[in-house]
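*Asks:* the following comprises the amino acid sequence and a computationally predicted model.
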Amino acid sequence: MKDTQANFAGRVAGLLGAALVLAAPAAAQARQGQDDGAPADLLITGGTIYPGGGDPFTGDIAITGDRIVYAGPQYPHTAQRTIPAEGMIVAPGFIDPHTHADDALMSDIPAARLVLPFITQGVTTAFIGVDGRGDPDVAVTFGEDSGRDYGVNFATYVGLGALRGEVIGSDDRPPTQAELAEMVALTDQAMCQGALGLSTGLFYAPQSYAEEGEVVALARAAARHGGIYDSHIRDESSYTIGLAGAVAEAIDIGKHAGIPVHIAHIKALGVDVHGQAGAVIEAVETARANGQVVHADQYPWPASGTGLSAALMPRWAQDGGREAMLARFDDPDQMARIRSEMAENMRRRGGPASLLITRGPADVLGKTLEDLAPAAGGDPVQAAIDVLRRAEAGVASFNQDEADIAAFMVQPWVMTSSDASAGHPRYYASYARKYDTYVRERQVIDLRQFIDQSTVVPARAFSIEDRGTLSKGAFADVVVFDPEAYAPRATFLEPTLFSTGVRTVVINGVLALDEGAPTGKAAGRPLPRQSKSTNCPAP
């Protein structure tokens, strides 16, 4: 069965226009799959079913309303619509625990809210508000009284950066007691409104100005409600406390706050820490053996994506925000120090050829700092400064070693994610790339590991009820893909090409992708977490 790319492209163009700039083995599945004999709304038949947490089997999935009513070898009744899936892989819809799809989901444009880059890979649930950016007003994020509809399910965090921005601003200082109390109260409010937990981006200014005690106080507030502590850790490289120190800090925060710890997009970033995956794994395993809940996600790319200033500018030079940073560019004494530290940051990331501009002024897109250096007198640091004077830019930073990527990927506590953000192919192709590169080509993991890491593992880790499995009573989030055709098309120079090979996507019982083409139906839902605190106001 082949993808009809022309048909797909036509459907996408029509939908988007200018808007796009734990389960059981087969026998047990069959036993629990018996239903009451009523005709199903939708029947997916004859595929190889990977149920999420169980052995694969050949059989059928029957759906009525938004739930699965049968998962077993052969459905004994009729259905209003039957989708043949012989030769296909049938799996639970993928759950992406770390994305930057906030803008798409909060957009005023209905076509953007479909989030087709996710649906065309089989992603049916996404987490937003990550890296400390989650709005404390979670009710607004979930679209209370907005009338918005969504292409995928989503959950959100409350973020340290958003809390600090609202209460302190962008200054490099600790909060006063009153300010900390205000941030704690905002965290409580967000958790009562359904936040997953507290997210931080301790690498980024102004969150990097927060000391551990401040983070523990906010994490304790999230813990009272049964939340998760999710962190882009303070250092994935050798910028400040080092990779090992940052992992230790995340684990320590979890221990002192009494909260599960999730390490976002786990990696060893930069030449100084290549080969340290083993030490990070040992630290996490030790914490887990001591009774802590610690897990992580990982995107399957050798290049990270971040802002040019985040990659190269020292944090002290960002104190006070962009305007204050630009003023320092005109101070010769400060500029000498800035240039020296930028050069060192460029070195640790692999040099100017490893930094590709993916977002910013049109004339620099698709060029590395090495490419831009001749126009800056042969100086790549000056080239970066020239770009930053004009606008903040995004970069793909080629900074990881494949041995470290593989070492993290095989861990049972590491799940698939995309870290989806504009200008990086991970938005359009992370799940397809992980399958095509690390299952088919390099055989780092097998197909069941890939599916479990993308479904039941995050569902269990984050207590996403009735999702991540194909079993009777679960929500009908399903992906059907061709194992011979499922592959990425997006590249670092063309990051917005849709992946191929996904034939069918069902979200809450509704066809979102049918015969490889988007239907335009928005059946996703906000997924507020139920607070465990008794101090939340009655809804």
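*Replies:* Cool, got the structure.
*Asks:* from here on, just use CA atoms for contacts and neighbour counts.
*Replies:* Noted.
*Asks:* what does the lengthiest strand in the chain rub up against?
*Replies:* Longest strand in the chain, counting residues (DSSP state E): strand 40-49. Contact with strand 40-49 is made by 56-65, 69, 74, 77-91, as judged by Cα atoms under 8 Å, 6 or more residues apart in numbering.
*Asks:* if you count neighbours, what's buried in that strand?
*Replies:* Within strand 40-49, the residues that count as buried by 16 or more other Cα atoms under 10 Å are 40, 41, 42, 43, 44, 45, 46, 47, 48, 49.
*Asks:* check which element follows the helix or strand harbouring residue 338 along the chain.
*Replies:* Residue 338 is part of helix 332-348 when elements are defined by DSSP states H and E. From helix 332-348 onward toward the C-terminus, using DSSP H and E, the following helix or strand is strand 355-359.
*Asks:* by contact count, what packs against that next one?
*Replies:* Helices and strands touching strand 355-359, by 3 or more Cα pairs under 8 Å, 6 or more residues apart in numbering; DSSP states H and E, are helix 369-372, strand 394-398.
*Asks:* right, and those - which one's nearest residue 238?
*Replies:* Residue 238 sits nearest to strand 394-398 of all the helices and strands packed on strand 355-359, at 15.0 Å, using Cα to Cα.
*Asks:* find the nearest non-adjacent residue to residue 474, please.
*Replies:* Computed as Cα to Cα, 6 or more residues apart in numbering, the closest residue to residue 474 that is not its neighbour in sequence is residue 466, at 4.5 Å.
*Asks:* that older thread, closest to residue 221 among the buried residues of strand 40-49?
*Replies:* Closest approach between those and residue 221, by Cα to Cα: residue 49, at 40.8 Å.
*Asks:* check which helix or strand the spatially closest residue to that closest one that is not a sequence neighbour maps to.
*Replies:* Excluding the flanking residues, the one nearest residue 49 by Cα to Cα, 6+ apart is residue 90, at 4.7 Å. Secondary structure from DSSP H and E places residue 90 in strand 89-92.
*Asks:* residue 81 now?
*Replies:* Assessed by DSSP H and E, residue 81 sits inside strand 79-84.
*Asks:* show me what that strand is packed against.
*Replies:* Contacts defined by 3+ Cα pairs under 8 Å, 6+ apart place strand 79-84 against strand 40-49.
*Asks:* the very next helix or strand once past the strand it packs on vs strand 79-84, what angle?
*Replies:* Sequence-wise, the next helix or strand downstream of strand 40-49 (DSSP H and E) is strand 57-64. Here strand 57-64 runs at an angle of 150 degrees relative to strand 79-84 (axes from the mean of the first three to the mean of the last three Cα atoms, to 10 degrees).
*Asks:* want to compare, so here's the second one:
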Amino acid sequence: MASRLAAALLAVPSAAAAELPAADLLIVGGEVHDGTGAAGRTADIAVRDDRIVYVGPDGERAVHAARILDASGLLVMPGFIDPHTHADGDLLSSDPDRRENPAYLHQGVTTVVIGNDGGGSPDIAEKAAGLENAGVGTNVGLMVGFGPVREEVLGETNRAPTADELARMQRRVARAICQGALGFSTGLHYAPQTFAETGEIVALTREAGKRGAIYDSHLRDESSYSTGLKASVAEAIAIGREAGAPVHIAHIKALGPDVWGSSGEIIDMVDEARARGQRVTADQYPWRASGTRISNALVPRWALDGGMPGLRARFDDPEAAARLRTEMAENLRRRGGAETLLITRGIGDADRWDGKTLAEVAAAMGSKPIEAAIAILRRSDARVASFNMDRSDIEAFAVQPWVMTGSDGSTGHPRKYATYPKAYRDLVTSGKLDLPTFVRRSSGLVADTLGLTNRGYLEADAFADIVIIDAERFVPRAGYANPEELSEGVVHLIVNGSLAIENGRPTGVHSGRVLLRQPSRGTCP
């Protein structure tokens, strides 16, 4: 490095060097993948303040840099943008180490989106101010969620809104989009969102669509629980079409033996909608196990009217309890059986079952699996890793040009700590996807989908969110038995022009920002 710098200084007279544009940092010699999907090239990148000011050859002749990073032999890429996380707990923590968001930084992620699955608070301005004032390690985008909006107006009841109640919900969604939410998010598999009919969702999504924001949805059914996977994909596409909003399908999958092998039909449905001019995208994580709670995996939606208190009361009603046991047993079959549900994080006294399958818990209790699940649900609602996806479906979705990487990161599941290096290993190292396409699906495509301007690309005037990795060492370390191991291989990571990781070690800076979307002109007061 020293000899290269010395040679550059000899080639440029000192007076001329003083006249060059100033830069804080110059990254030299790396293989640059710019996020467009174009082939990588050797280039230098200069950063001043929070922006990229130069990308091209001979950077040492183009700028006068206060510091040079030698990236020879390394990959230089836009910082990854994760469109679907559950990082709220870390980013809103009083602990600055948690707010640094190390699980994502060490994967090369510089921007995370929260509020997915319909869970995001509609008070966007308030939440954004809190995040900015506290300081966070990654950039953050916010979704307004259907769940809090509906609960605010209707509680957890299973009924349709009146015209006045629907109007109140519409105003809440519109206000959130005007405050900078990236989109309107739903989790239609979850109570009380599952109680909504399609028309109600269209009316709310329209508030996002008319302001240029997306409709982001965890489908009503990813399996055969209710409407079925294909009907749920069709519903999401129809909602976007009727509401005039781009559709984004969260963590696309075919969940459970009943729908294994249906990826081809789903891909055809999306391709047909896109061919008609509709904007439809999806995100995907590379894990065979999903992450959820026992209630979401096994309990029928009708039994969650009134939330967990309502469910527990039904366990004590002989008629309701009999129906519950029958339907929970069928849902367990849909998931592939008690051996496929691994408890990853209990609540309260359920912690003692961490790392055991539901089958093992039942054996320890001396009961049947459904009785063991009910015993847990009476006191808590443990998180589970549910091994319910077929590898061929995962691979079929992964190579679609409208699919991007997304972790769906949650406590107790390795996807929070290791999604991006695992996807890299599964797709690029295996030869299923070329590197430029992988970079695009993890950066530029996500920025374009979410409406994030000057993010996701390595180009002049873009914000300096940059990841530099050693491809040989970019590997996941977390697994189902050790879900909170930091990934390896990120040599340097830059967030808004500041080094967040340097030589593989976190620097402790909190240079992330809240990324608020500008609504379409003239659509907000």
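*Replies:* Alright, I've got the coordinates. This structure is a prediction, so every number in the text was calculated from the model and none was measured.
*Asks:* for the stretch 151-300 of structure 2, which segments count as helices?
*Replies:* With DSSP state H, counting those that start in this stretch as the criterion, the stretch 151-300 of structure 2 has helices at 163-178, 198-209, 229-243, 263-275, 294-298.
*Asks:* re earlier: which residue in structure 2 aligns with the residue nearest to residue 474 of structure 1?
*Replies:* Superposed on structure 2 with TM-score structural alignment, residue 466 of structure 1 falls opposite residue 454.
*Asks:* helix, strand, or coil at that match?
*Replies:* Three-state call for residue 454 of structure 2 (DSSP: H, G, I helix; E, B strand; the rest coil): coil.
*Asks:* so what's it up against?
*Replies:* Residue 454 of structure 2 sits next to 461, 462, 463 when contact means Cα under 8 Å, 6+ apart.
*Asks:* whereabouts in structure 2 does stretch 512-532 of structure 1 align?
*Replies:* With TM-score structural alignment applied, stretch 512-532 of structure 1 matches the range 500-520 in structure 2.
*Asks:* apologies, that question was intended for stretch 254-262 of structure 1.
*Replies:* On structure 2, the counterpart of stretch 254-262 of structure 1 by TM-score structural alignment is residues 240-248.
*Asks:* which residues touch the matching stretch?
*Replies:* 202-203, 205-206, 208-210, 212-217, 236-237, 278-283.
*Asks:* so residue 317 of structure 1 sits in a helix?
*Replies:* Yes. Membership of residue 317 of structure 1 in a helix is supported by three-state DSSP.
*Asks:* counterpart of it over in structure 2?
*Replies:* Mapped onto structure 2 by TM-score structural alignment, residue 317 of structure 1 lines up with residue 303.
*Asks:* dump the residue contacts of the residue in structure 1 that residue 400 of structure 2 lines up against.
*Replies:* Correspondence of residue 400 of structure 2 to structure 1, assessed by TM-score structural alignment: residue 411. Residues in contact with residue 411 of structure 1 (Cα under 8 Å, 6+ apart): none are found.
*Asks:* in the stretch 401-539 of structure 1, which spans are strands?
*Replies:* For the stretch 401-539 of structure 1, the strands defined by DSSP state E, counting those that start in this stretch occupy 414-416, 478-481, 502-507, 510-514, 517-518.
*Asks:* residue 194 of structure 1 is nearest to which of those?
*Replies:* Nearest to residue 194 of structure 1, of the strands of the stretch 401-539 of structure 1 and by Cα to Cα, is strand 502-507 at 21.0 Å.
*Asks:* and for the equivalent of the residue nearest to residue 49 of structure 1 over in structure 2, the neighbour number?
*Replies:* Using TM-score structural alignment to pair residues, one finds that residue 90 of structure 1 aligns to residue 76 in structure 2. Residues within reach of residue 76 of structure 2, counting by other Cα atoms under 10 Å, total 30.
*Asks:* residues in contact with residue 76 of structure 2?
*Replies:* Contact partners of residue 76 of structure 2, counting by Cα under 8 Å, 6+ apart, are 30, 31, 32, 33, 466, 467, 468, 469.
*Asks:* burial of the equivalent of the fourth one over in structure 1, as a residue count?
*Replies:* With the correspondence set by TM-score structural alignment, residue 33 of structure 2 lines up against residue 50 in structure 1. Residues near residue 50 of structure 1, counting by other Cα under 10 Å, number 24.
*Asks:* next: residue 390 of structure 1.
*Replies:* Each residue near residue 390 of structure 1 was counted by other Cα under 10 Å, and the total is 11.
*Asks:* before we move on, what about residue 166 of structure 2?
*Replies:* Per other Cα under 10 Å, the neighbour tally for residue 166 of structure 2 reads 19.
*Asks:* aligned against structure 1, show me the partner of it.
*Replies:* Per TM-score structural alignment, residue 166 of structure 2 is aligned with residue 180.
*Asks:* quick check: its match touching residue 216?
*Replies:* No. Counting by Cα atoms under 8 Å, residue 180 of structure 1 does not reach residue 216; the two are 11.1 Å apart.
*Asks:* could you look up the SS state of the counterpart of residue 147 of structure 1 in structure 2?
*Replies:* Matched across to structure 2, residue 147 of structure 1 falls on residue 133, judged by TM-score structural alignment. Under three-state DSSP, the three-state class of residue 133 of structure 2 is helix.
*Asks:* which residues touch residue 133 of structure 2?
*Replies:* Residues near residue 133 of structure 2 by Cα under 8 Å, 6+ apart: none.
*Asks:* any idea how far residue 134 of structure 2 is from the aligned partner of residue 496 of structure 1 in structure 2?
*Replies:* Under the alignment by TM-score structural alignment, residue 496 of structure 1 pairs with residue 484 in structure 2. Residue 484 of structure 2 is 24 Å from residue 134 of structure 2, where distance means Cα to Cα, to the nearest Å.
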